[in-house]
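> quick one: sequence plus predicted model below, questions after.
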Amino acid sequence: MNIWLEALVVRNTHRIPAPSGPSGEGAAVARQFDAALMSAGFKLSGDVLRALSGLSEQTVRSLAVRTLATVRDMAGDHVRHNSYFRDFPRNVPDTLDFWLGLLHETMQDADLAPAARESLRGGVLNLLTLKGYGRYQHTYEEMLAAQDELVAAASDRVTVLHLGRGLDEEAAELYLRLAESTTPLGEEDLETLGKLAAHHASGPHPERIPVRENRAVINRVRLALGAEPLVDTVTDVLRLACALSDGDVTLQEPTRFASMPRPTRRALLAALDGVVRDDPGKLGDVAAWREPWKRLGERLHPHEYPKWAGAADVFAVARGEKKAPSFAARFEARLASGDLAGAARVAAGAPGMLFRSLDRLLRLAPDSQDAVLKTAESVAGRVSGRVLLSVREHLLNRAAETGGTRLFANRLGLGVAMPDTRPPLDTAAVERLSALLDEEIRGRLPSVGHLVVAPDALDVALPLSGKAAGNGLGVLPRGSMSPVDGALLRFFVYWRQHETRTDFDLSALMLDDDYDNPEWLSYTNLTSVAGEHSGDITDAPEGASEFINLTLAKVKARFIVPQVNIYCGEGFEDVEESFFGFMLRDAEQKGRPFEARTVRMKSELRGPGRVALPLVFLRGDDGRWSAKWLHLHLKGGTNFNRVENNRVTTSMLLRGIVERRFLTVRYLMDLLGAEKTTLWDGTAPGGPVTFIGLERPEGLHEDSMVYTPENLGDLVPA
């Protein structure tokens, strides 16, 4: 049994590969397995229970142990979540009273008092000098003993695990889905693709690999097998070199190129020569990555292979010895000369660049709009579906009035907001371009007979990039909206440092309708009318958790913004492990600070910033709460980040994303052109359907096509 492969399938598909083994009477153990899963918020489908019932008890027991470990990790239940205040959320003290109490205890301790006095002499109280501050004062078992049992509720999360096909079939399907993705994958999915590519080295092989990063990962495996890499640009070869050096195939971070054996050097140089020989104009791509090319040239020694002159030209361009203007340079030159129609014609050679530049061209060329739009219409069929959808979403946010907020979020999730000072686009041009995009997208979508859509999926944003969503349980793409039904909202963060003392601080910023009048819960403000903070943990060699509990009926703010601030120590990319999530409970449920079956979302914390903003909770005019997914980071300071200090920046970012309109499942539903469209009401139709929802429901016809957040990106056309 390939345990890691099975875990990948369960995690990424919510299916259990069809189990095999000796026949037997496994029904009783299967029911026990199902009950154990329910404690973590999961459940076996009827098909899985029936399949397990005919197997031996030992086979079922082994599968149960493996699957339970996987799903507990998915929900964040694989670690022990303690809280600084043992009775949390009960008996959380007032912040000032708490600090003064610790100060009093410290002054009674002859060993600790001098450091505290020295701190006070400087006019600032160093909390770390206080007795017991920032470290658990009780064991995990003592915390459990102080908590009431969780009362089961119908609202608890239940994620159904369905029966899959054999492990090899499920793994192959997952591999092909990731490899053929039309949108960039997130970091974890890209790593998964690499593992699956190596496992399926002998096949099956993807028919097409639209995303360049995916191509680099798979080319690494092809090269190891002696096959030619799949490349059609010089940058494809650069990405492959990064992959071979265990570097960043997205080219966002510098790669330290490793020494390469002669066969590898020959393969890379031959690939470069082939690209340039077929189209010398592709040398224009070199300038965008001039420095990485220079460093790679030191490893490949192109001067040793004079027969590949095209490869030598690549490095000559990188060193500035040979001129090769890029599309972008030629485009900018036309713009500078005032030839807007000519600039559009130049950009048509790279249709994606043309479409990404349309806003600028239409603003600068009021007299040439017809020529620009005709050029766009002539090449629309050569533009990727992801770019078409991105431009369509962009047009949704180009209102006739100026004065809004413009949001920028890079591939790494760092967010910046600023006033939108661009003049409006011509209404007729926007309508013409929007109609073109809608028609082109409609023509690329799959044909659908009976379309069934779950109402709670209508406002899920289309995943135009896997980098705009974290990996985890219940995670939706940036811009998605989902309802929040519960009396108690509880955030949690867990981290375990790698080497250096690391202090993550969980905080919640609350803002009014105007994104103002801030109130917060954090280690500097442990209690408010609406909620409680579990207490500050400042060192996590064995792992640490912090919680914030909010009674939603008492929250007066319009927005609740949970955030994780790195006060000091290792970053999100450097710690051994870190994740954020939230739970929902009924008022009477009680229970431990962390209960897996109440977890609605759990996401890995990854990103280059020092402040993480996973999502925001919004109260509607009807008083109901919803979550809108952010997946953003603030750069923050190297140390001492606090919610009080970044509230202005957070408020601006929040305005930018709350007021931004995103393309959602609702938009695609109107374009799919189904013969029949119905909303899911809990009753499965008799025949095959195309279903879009947050989870696959039981009872669907076996030939149905199902889209859930795990594979929603498959709807983004190529």
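Everything's here; your move.
> from here on, contacts and neighbour counts on C-alpha atoms
OK.
> who's in contact with whichever strand or helix holds Leu437?
Secondary structure from DSSP states H and E places Leu437 in helix 427-444. For helix 427-444, the surrounding residues in contact (C-alpha atoms under 8 Å, 6 or more residues apart in numbering) are 362, 369, 373, 377, 380-381, 385, 388-389, 392, 395, 400, 671-673, 717-718.
> now, of those, which are buried?
362, 369, 373, 380, 385, 388-389, 392, 395, 671-673, 717-718 (16 or more other C-alpha atoms under 10 Å).
> one more to weigh against that first structure:
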Amino acid sequence: MTRVASADVDVDLDSFLLRRRGAVCVPTAGLLPAADPWSTAGLVALDADLAQRGHLLTAGLRAALARLTPTALAAVGSGLLARIDHRLGADRRHLTLFHRFPDAVPDHAHILYSRSIRAFLLNQPRQPCAHCGRVGAEAGIAALAPCAHLLCPGCHHGLTAQGRGDRCPLCATPLADEPWLGEDNPAGRKAAEEFGGEQTLRPLRLAEGETLDVALAELTRLLARRTPLDPQDREDLAALLALAPDDLAMRLPAQIPVRETKAVVLTALLRRDPDGALPVLAERIDTATDVLRLLWSWSGAEPDLLPATARRLRLRNLPRPLRRGLLAILDGLPLPSLAEDLRRHRSAWLRAGELLHPYEYRNRYPTIAAAFVLLRETDLREHPVGAGFAEPPHPLRVVETGGRTRLGFTGFAGRAESRLAAVDVAGPARTLAARPGELARRLHHLLRVQAATAPGEPLPADVLRTVTDALRGAAPGPLLGAYGRLRGHREQGERRLYFPRGTVSLAHAREDHGAVVPAELARPVVESVETELLRRCAGERYDLALIDEGLADLVVPFAERAAAKTLVAVPRGSRQRLPAGERLRLFLHWMQPEHLRVDLDLSVALYDAEWRFTGLCDYTELVHGDRAAVHSGDFVSAPPPHGATEFVDLDLGRLAAAGSRYAVMIVFSYNDVAFEQLTDAFAGFIQLSAADRGVGHYDPKAVRQRLDLMGDAKVCVPMIVDLEDRRYTWTDLNTGADGGFHSVRRYSEEVGRLSKDVLDHFSPGNRATLWDLAVAQAAAGADEVLVRGRDGAGLRSWRRHEGEPVEDFAARLRQLVGADAAERATATERLAGTRAFVTLVDGDVPAPEKLSGSAYRLYPGPFDAAPEEVERLTAGDLLARGLSCRGRARLGHLTGDQTRSTCWVPVRVR
């Protein structure tokens, strides 16, 4: 990607900080010595606008904004609101075809802020304090009178003791004789009914430190990530690289583990200084595929080497010095790996050869020339270069086939396949151990061979030792993929789900009639993986760990390259509870480009407990049953500038009472236009209160999830709702579609079968989860672990006994047995003043004081106000963090003094 203009980069960085850290940059150059009276008054309007979107200014941020001039405040505030609206999808006009939806289907600043705060407090008293970020103590948080800013009793008592209790600490407004704003009045009750749900305001804090330093810190984290970046991370990477200083090459980490990321970075260096970047390329490139990815990125494409990308890619010419430099790098690689890498991406390398001209320099670079002779299957007797290969270098050989003389080569994959066909597992285990990632991917296959050839016998000790040693070098993805695959329950003839690598998330299923791997055969390997996870996490110490039992519902991220951009980064296959209430509103918004009509359709397919089709709600049937599902009306085009929006309201209780168990949300491109051709397209769901039946209502603060529709796909299945359990499975999947005129009735059987396969595939225990990662990190890094019950219920404590092996401690945690006690203190009280490892589903834990360490949370909340010393982790960070194949300490049976952000890849089955 070319360098981004400065203004554009600033916007991207601001969005990056808002999304990842809940932080807002305030330009330091324009700050006044003291608060401006006009800006202080203008902040009231910003308070109201943010409250309508479910956000709250914290004290530090509010003080910085007050020091801006009124003009600068207007610019910063407008930009902040625009970024929030863009994330929530509220920057579009959402009108329904039937203007009185759903009732008419199918029949054709200070007062506002005060009212909003009352509504939030009536629905959920535990709101964050705008001064300290914590949730109020026993007396509960309240709003100050008359300004309505939220303050906890502790802060108010502290200010009173300092003689400052007569004014609001945020806006300095003199307080009334009764300093607390009454909640229970008619206006507040009405607002509470309109708002609905127990929603918590999300604190926004000031981004501390220089903007460039923040950008470089985030860039370093992305470059060090050991798992592929999702689309949002790749977009952030491009913006941050454009912000990097001229000495970017000197600031790069020693290793960039993800090869696609490395290609993007090297391309950025090439575009800055083509001549100066060549030594960096020679140092960083260690496989032929790295060169191919670089050529893809140099040509303006994603360096994923996918066939879909290749079909649209026009390779960009190379300057002669760069071409010679790349040939020299390729010629210096070992011939066996070079030949195998070229053959793995044969069609792509044939195109790349047209740019590199390897035969032109065959005397200077004979190794790469020989590899291309092999790749092109050149007849050595007819081609002029063939004379130089009468005696080819090892391991190439001359073969005669079909009257032609050419070079032959047996690669690693061929040797592994031939040995897997034998009756002895020791040979293929030794072969695969040379490539730990391949061993992890084929581990189930290896055990299946053992189960078929030696029924009832355990894996030989030498083979288990070979596997255990090799797994130390496997990447996190294949390692955890094998872990989930081997520990899950398997049956003869079960349907297995596959996720082919691609630009969109496709899934295919087929029946598996191969030998079932017995649990007793897989158990030693599973235990080896668990020990390896603990070994990799050993090294970083914490005073305390807090992990959430609900993490067991979050699948380890996999296939993130094809994941959609979402408001809440729920990993595909994860199962989450629905928002409180009986009603759910699904939405779809899209805008077509000029001169192209695009007709998207929001649909819901309904099935019973046995996955029998029970009905639908779409453009062909606007009302299902006794108004259990209601469609807002079918738009057949979405011209700019506003596009079009469709809604479907679901009454969960009525649907279940009518015999439906599952509701599958689907988006169809009716006239067969791929999502990637749209100017803008996204879908998601909104939490509705009992009183919220507004006209085409799109309430940004009530948006609970949205995903961007993207890629070369025409059918998207974002989620499956379980109407009985009131939970949804986030699928983020696409299905194949041809011919246009797509509808639920046409695909009801296919969608039902796919949905059932998805739920079976991600059923509890079948996949590695964030709970597995959190337990490994907590057990290896802390001697005391607090476990929060599902949905925030209860807190229990586990302590590592003196001399207890860390494996045993982790086993007790993993199985939730042998707890020391139920914790009486709150999580906030226990975490205050500690260095902690925190992993939560909901960030509704009040932010502790003087906390440091690392933290992950799925849903935002008061915990987002935690100090800057807390490292914020994404699910991808949690996966990659500490799981490097270069573990820093041997685990063994470590004592307390010695210890201190996907991924199932299907194997081929015979």
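Sure, I can see it. No experiment lies behind these values; they were computed from the predicted model shown.
> can you give me the TM-score here?
Comparison of the two superposed chains (TM-score structural alignment, normalised by the length of structure 1) gives a TM-score of 0.87, and 660 aligned residues with a C-alpha RMSD of 2.5 Å.
> re earlier: now intersect the contacts of helix 427-444 of structure 1 with the helices, please.
If you go by DSSP state H, these have Leu362, Gln369, Leu373, Glu377, Gly385, Leu388, Leu389, Arg392, Leu395, Leu671 in helices.
> quick revisit: and which of the buried ones among the contacts of helix 427-444 of structure 1 is nearest to Val706 of structure 1?
Minimum distance to Val706 of structure 1 across these is 14.5 Å, recorded for Leu672 (C-alpha to C-alpha).
> residue contacts, that closest one?
Arg442, Leu445, Pro446, Ser447, Val448 are the contacts of Leu672 of structure 1 under C-alpha under 8 Å, 6+ apart.
> how about the secondary structure of the fourth one?
Following DSSP: H, G, I helix; E, B strand; the rest coil, the label given to Ser447 of structure 1 is coil.
> report the separation between it and Arg11 of structure 1.
Distance of Ser447 of structure 1 to Arg11 of structure 1, given as C-alpha to C-alpha, to the nearest Å: 29 Å.
> more neighbours, those two?
A side-by-side neighbour count of Ser447 of structure 1 and Arg11, using other C-alpha atoms under 10 Å, places Arg11 first with 19 against 13.
> and the helices in the stretch 551-700 of structure 1?
Using DSSP state H, counting those that start in this stretch, the helices of the stretch 551-700 of structure 1 run over residues 643-658, 665-671.
> starting at the chain centroid, how far to stretch 459-467 of structure 2?
Its chain's C-alpha centre and that of stretch 459-467 of structure 2 lie 35 Å apart, by C-alpha atoms, centre = their mean, to the nearest Å.
> neighbouring contacts of that stretch?
Val425, Ala426, Ala429, Arg430, Ala433, Leu439, Leu447, Gln450, Leu521, Pro524, Val525.
> which one of the buried ones among the contacts of helix 427-444 of structure 1 is nearest Glu698 of structure 1?
Nearest member of these to Glu698 of structure 1, counting by C-alpha to C-alpha, is Leu672, at 23.9 Å.
> for stretch 254-273 of structure 1, buried residues please.
Neighbour-count burial for stretch 254-273 of structure 1, counted by 16+ other C-alpha under 10 Å, picks out Thr255, Phe257, Thr264, Arg265, Arg266, Ala267, Leu268, Leu269, Ala270, Ala271, Leu272, Asp273.
> actually stretch 488-496 of structure 2, not the one I wrote
Gly488, Arg490, Glu494, Arg495, Arg496.
> ok, back up a step: so the helix holding Leu437 of structure 1 corresponds to what in structure 2?
On structure 2, the counterpart of helix 427-444 of structure 1 by TM-score structural alignment is residues 519-536.
> and the strands in the stretch 601-750 of structure 2, which stretches?
Secondary structure of the stretch 601-750 of structure 2 (DSSP state E, counting those that start in this stretch): strands at 613-617, 623-624, 629-631, 644-651, 662-669, 680-687, 703-708, 715-722, 727-734.
> now the fourth one on structure 1. Mean distance?
When you say that, I think you mean strand 644-651 of structure 2. Superposing on structure 1 and averaging over aligned pairs (mean C-alpha distance after the TM-score superposition for structure 1), strand 644-651 of structure 2 comes out at 0.9 Å.
> and if you look at the third one?
When structure 1 is overlaid, strand 629-631 of structure 2 sits 0.8 Å from its aligned residues on average, using mean C-alpha distance after the TM-score superposition for structure 1.
> structure 1: matching residues for that strand?
Using TM-score structural alignment, strand 629-631 of structure 2 pairs with 531-533 in structure 1.
> so Ser83 of structure 1 touches Ser534, yeah?
Yes - under the criterion of C-alpha atoms under 8 Å, Ser83 of structure 1 makes contact with Ser534 at 5.8 Å.
> which neighbours do the two share?
Glu546, Phe547.
> how many neighbours does Tyr140 of structure 1 have?
By other C-alpha under 10 Å, the residues close to Tyr140 of structure 1 number 14.
> what's it aligned with over in structure 2?
The pairwise alignment with structure 2 leaves Tyr140 of structure 1 unassigned, based on TM-score structural alignment.
> give me the spatial nearest neighbour of Tyr140 of structure 1, chain neighbours excluded.
Distances taken as C-alpha to C-alpha, 6 or more residues apart in numbering place Asn82 nearest to Tyr140 of structure 1, at 5.6 Å, with adjacent residues excluded.
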